[in-house]
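Chemist: Quick one, fold the following:
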Amino acid sequence: MKTEYRITPLSTFRRDSGRLTEWVRHSGGRLWLTKHGKAVAAVIPMFQCERLETWESVSLAEKRRQMEEGYARWKAVKALSGDTAERDFWDRGI
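Modeler: Got it, this is the predicted structure:
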């Protein structure tokens, strides 16, 4: 069976994320997200992400733990420096 692909602008994905992620989940297709016409990210079915995890020999849980440790260290340094800026890189999910 051939994998189906769709290409959609990031702005459309923001608006229709629920419907588009359901399409990925049910069809097994891949969704390429574009910004100004250039591919910037992809939404893939979870089973494909799990295959990548196996291939890379690193679990998603371990990657998340590493990211959360880095975030905690960053927040500690920020607090020590007295930085009270509201624009928080990590909290914005960038």
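
Chemist: CA atoms for contacts and neighbours, from now on please.
Modeler: Fine.

Chemist: mind checking how far the longest helix along the chain is from the chain centre?
Modeler: Among the elements of type helix in the chain, defined by DSSP state H, the one spanning the most residues is helix 60-81. Centroid separation between helix 60-81 and its chain, computed with C-alpha atoms, centre = their mean, to the nearest Å, is 17 Å.

Chemist: Could you do stretch 20-32 as well?
Modeler: Its chain's C-alpha centre and that of stretch 20-32 lie 15 Å apart, by C-alpha atoms, centre = their mean.

Chemist: buried ones in it?
Modeler: Applying a neighbour-count criterion of 16 or more other C-alpha atoms under 10 Å, the buried positions in stretch 20-32 are 20-21, 23-25, 28-32.

Chemist: To check against the first, give me the structure of this:
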Amino acid sequence: MAITNVTLGPVITRPNSGAPTLVEHSHPRAKQKFVPSGSNQVSTIVAQKGEFWHVTTDTAVWLKFAAAPVAADGDTHFLPAGASRSFSVTAGDKIAVIAA
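Modeler: Model prediction:
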């Protein structure tokens, strides 16, 4: 079964060569697991200011972020199978996932 995991959590800053670097906190505030399909699936978790989305997937997916997102093939962010990626948030946004 294909799985896409999503976490939301606070970000801390650490100096790196004199410039701040965003680092994910070790304790996410919220998490949700998706089983991607050909249908748009929208998260129940909602982003808050100062957080990061972190998405890990074992199958290829398309992602969309918005207050009422609709993920579609060829739209916005593509993650290939085995990928892991972080995104800064817009407060109030959810994430939508659809299989690629």
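
Chemist: where does the TM-score land?
Modeler: The TM-score (TM-score structural alignment, normalised by the length of structure 1) is 0.24; 44 aligned residues with a C-alpha RMSD of 4.3 Å.

Chemist: circling back to that earlier point, turn the buried residues of stretch 20-32 of structure 1 into TSV, columns for secondary structure and distance to K75 of structure 1.
Modeler: Conversion of those to TSV gives the following (DSSP: H, G, I helix; E, B strand; the rest coil; distance: C-alpha to C-alpha, whole Å):
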residue	secondary structure	distance to K75 of structure 1
L20	helix	34
T21	helix	32
W23	helix	37
V24	helix	35
R25	helix	35
G28	coil	38
G29	coil	38
R30	strand	35
L31	strand	34
W32	strand	33
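
Chemist: tell me the contacts of A39 of structure 1?
Modeler: 32-33 (C-alpha atoms under 8 Å, 6 or more residues apart in numbering).

Chemist: which secondary structure element contains it?
Modeler: When elements are defined using DSSP states H and E, A39 of structure 1 is found to belong to strand 38-43.

Chemist: Going C-terminal from that strand, what's the next secondary structure element?
Modeler: Under the assignment DSSP H and E, the closest C-terminal helix or strand after strand 38-43 of structure 1 is helix 46-56.

Chemist: for that following helix, packing partners?
Modeler: Secondary structure elements in contact with helix 46-56 of structure 1, counted by 3 or more C-alpha pairs under 8 Å, 6 or more residues apart in numbering; DSSP states H and E, are absent; no helix or strand qualifies.

Chemist: Flag every buried residue along it.
Modeler: Along helix 46-56 of structure 1, no position meets the burial threshold by neighbour count (16+ other C-alpha under 10 Å).

Chemist: what angle sits between that helix and helix 60-81?
Modeler: Comparing the axes of helix 46-56 of structure 1 and helix 60-81 via axes from the mean of the first three to the mean of the last three C-alpha atoms, to 10 degrees yields an angle of 80 degrees.
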